[in-house]
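# below is the sequence, then the predicted model.
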Amino acid sequence: MAQPVQSLPSVGTVVARMRAVDAALPGHDGLAVFNRVYLTVTEEFDRGLDAGLFPDHRAAATLDVRFAERYLAVAEEGRAPACWRPLLRFRRHPGVRPLQFALAGINAHIGHDLALAVVDSCRALGCEPADLEDEFDRVGDLLVSLEERVREELMPGPDLLQIADPLTHLVGSWSLERAREATWAAARTLWALRGLPGLAEEFGDRLDAAVGLAGRMLLTPLPA
């Protein structure tokens, strides 16, 4: 039988915390760049919940909040797993473009945090990952729209962007759709390993390190 979710903050509370992070950071800060785009998609998610776009309101809200809390632990408390450390290290580097900061944040949050958030949500709701697949897919669809918006708003214009431009190669080397597929597989693996805590921890650490490596590549400083 599913267990009740204990004292879970609302999506609105998460939005308020992200707004506070936005107000506290200078606009050019790399984490601030990611926070702004993540805040936008979380506000859209909150409106979607209110409009009834998610059939299982409780499951969708639980997944979204557990997901956001992992990012907020980084933004508010500085507790950064390996996947977030490249962004925190390079967040003020003059050779890193805003688009790179945004994609590096999305990479860390999707590639690592989302898999753990699925497991957190299953434990909170007393369900299996398969029971959250619809919510996972809907959250993923919102994130795809976020990635599209990031590329539209932060990518240089056609007159500045050429095929040989290093930024073109960097952003073309990473795909949110592929990251999403890998995350779902990782979440199911972590859930299957829940009775083997040593193996689960090792798998989680390797996932964290691999996502961090991809983030470091996305943050390669580029010539002006």
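Nice, I can see it.
# from here on, just use CA atoms for contacts and neighbour counts.
Noted.
# can you tell me the SS state at the residue of the chain positioned farthest from its centre?
Centroid-distance maximum for the chain: Asp159 at 30.6 Å, with C-alpha atoms, centre = their mean. Here Asp159 is coil, with the state taken from DSSP: H, G, I helix; E, B strand; the rest coil.
# would you check how far apart it and Ala102 are?
For Asp159, the distance to Ala102 under the criterion C-alpha to C-alpha, to the nearest Å works out to 22 Å.
# in this protein, which residue is closest to the centre?
The residue lying closest to the centre of the chain (C-alpha atoms, centre = their mean) is His109, at 2.4 Å.
# what about Ala164, how many residues close to it?
When neighbours are counted by other C-alpha atoms under 10 Å, Ala164 registers 8.
# which SS class is it?
coil.
# tell me where this structure has helices.
According to DSSP state H, the chain carries its helices in the segments 11-24, 30-50, 57-77, 85-90, 98-108, 114-125, 133-154, 166-172, 176-192, 197-218.
# put this next to the previous one:
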Amino acid sequence: MGQSAQLTHTPGTPGTADAADAIGAVGAVVARMRALDASLPERDGVAVFNRVYLAVTEAVERRLCEGRFPDARAAAALDVRFAERYLAAVDDAARGRRPPACWRPLLQLRRHPGVRPLQFALAGVNAHIGHDLALAVVDACRALECEPADLEDEFDTVGDLLASLEERVREDLMPGPDLLQIADPLTHLLGAWSLERAREASWSAARALWALRRVPGLAEEFTERLDAAVGFAGRMLLTPLPH
């Protein structure tokens, strides 16, 4: 993994140098995602998720360049640490290390012929929001020396962009209406998972982890349970289906 951006949180309007640092940090993440996209076969499950996540991260970069974040440093700190958790999991798998449980289903089943592209994308979104987002909030709070409440606006903005990710997933990967009938098992899977509920649960988990930061043993246990639960949901989302 590359070095995390060194960003600190200071109230008030960020200056030009701060905005440039924020844009550079997010740009470095975008470059790594583009390199990953170029290295993977198109139908690889990680590649499917990476393409839609790359589009959202590029949108964050554009918003930063346009000055649309009130606190560019805070937005970049959260976005970068969020993305780094996904990229670290992919790196772990590539190097033969054990990735977090939430990412194992996608990384293990990424080439399964019975899993549809939409399932790969949703499994990635599930792992990233259900597990990584909560930990990224805590990572960013430590780096910025602030409380989770201070990042709530940035969390909501990232959440709105992730909602656009889900819309993109459905638009690009959803089978046509002639293929997706009410009895199709994929219809059931889509109805069983909600991005909005995952976002709400992630914010609650972030606040709980922050409250537990002075009780490391309990915080570690909470994180392990969260990781396992999200991994279980991911395994269900990747149930091989008949075409």
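Good, I have the coordinates. None of these values were measured; they are calculated from a predicted model.
# once they're superposed, what TM-score comes out?
Put the two chains on top of each other and the TM-score (TM-score structural alignment, normalised by the length of structure 1) is 0.96; 221 aligned residues with a C-alpha RMSD of 1.4 Å.
# I'd say Gly234 of structure 2 and Ile129 touch.
No. The criterion here is C-alpha atoms under 8 Å, and Gly234 of structure 2 misses it with Ile129 at 11.5 Å.
# just to revisit the earlier point, residue in structure 2 paired with the residue farthest from the centre of structure 1?
Counting by TM-score structural alignment, Asp159 of structure 1 lines up with Asp178 in structure 2.
# can you check Pro197 of structure 1 too?
In structure 2, Pro197 of structure 1 lands on Pro216 (TM-score structural alignment).
# can you report how many residues neighbour that match?
Pro216 of structure 2 has 11 nearby residues by other C-alpha under 10 Å.
# repeat that for Ala28 of structure 2.
For Ala28 of structure 2, the count of nearby residues is 15 (other C-alpha under 10 Å).
# that one pairs with which position in structure 1?
So Ala28 of structure 2 corresponds to Thr13, using TM-score structural alignment.
# from Glu171 of structure 2, how far off is Thr16 of structure 2?
As judged by C-alpha to C-alpha, Thr16 of structure 2 and Glu171 of structure 2 stand 37 Å apart.
# no, scratch that, I was asking about Ala206 of structure 2
From Ala206 of structure 2 over to Glu171 of structure 2 the distance is 30 Å, taken as C-alpha to C-alpha.
# the more surrounded of those two?
Shown here are Ala206 of structure 2 and Glu171; by other C-alpha under 10 Å, Ala206 has more neighbours (22 against 12).
# verify the contact between that one and His131 for me.
No. At 9.5 Å, Ala206 of structure 2 does not count as touching His131 under the criterion of C-alpha under 8 Å.
# need the counterpart of Arg110 of structure 2 in structure 1.
Aligned by TM-score structural alignment, Arg110 of structure 2 pairs with Arg91 of structure 1.
# quick check: closest non-adjacent residue to its match.
What sits nearest to Arg91 of structure 1 in space, not counting adjacent residues and going by C-alpha to C-alpha, 6 or more residues apart in numbering, is Gly30, at 4.1 Å.
# count of neighbours near the counterpart of that neighbour in structure 2?
Matched to structure 2 by TM-score structural alignment, Gly30 of structure 1 sits across from Gly45. Using other C-alpha under 10 Å, Gly45 of structure 2 has 26 neighbouring residues.
# repeat that for Arg123 of structure 1.
Neighbourhood size, Arg123 of structure 1 [other C-alpha under 10 Å]: 16.
# gap between the residue mapped onto it from structure 2 and Trp193 of structure 2?
In structure 2, Arg123 of structure 1 lines up with Arg142, judged by TM-score structural alignment. According to C-alpha to C-alpha, Arg142 of structure 2 and Trp193 of structure 2 sit 31 Å apart.
# now swap in Glu224 of structure 2 and tell me
For Glu224 of structure 2 relative to Trp193 of structure 2 (C-alpha to C-alpha), the value is 21 Å.
# now do Leu7 of structure 2
34 Å.
# no further questions, thank you.
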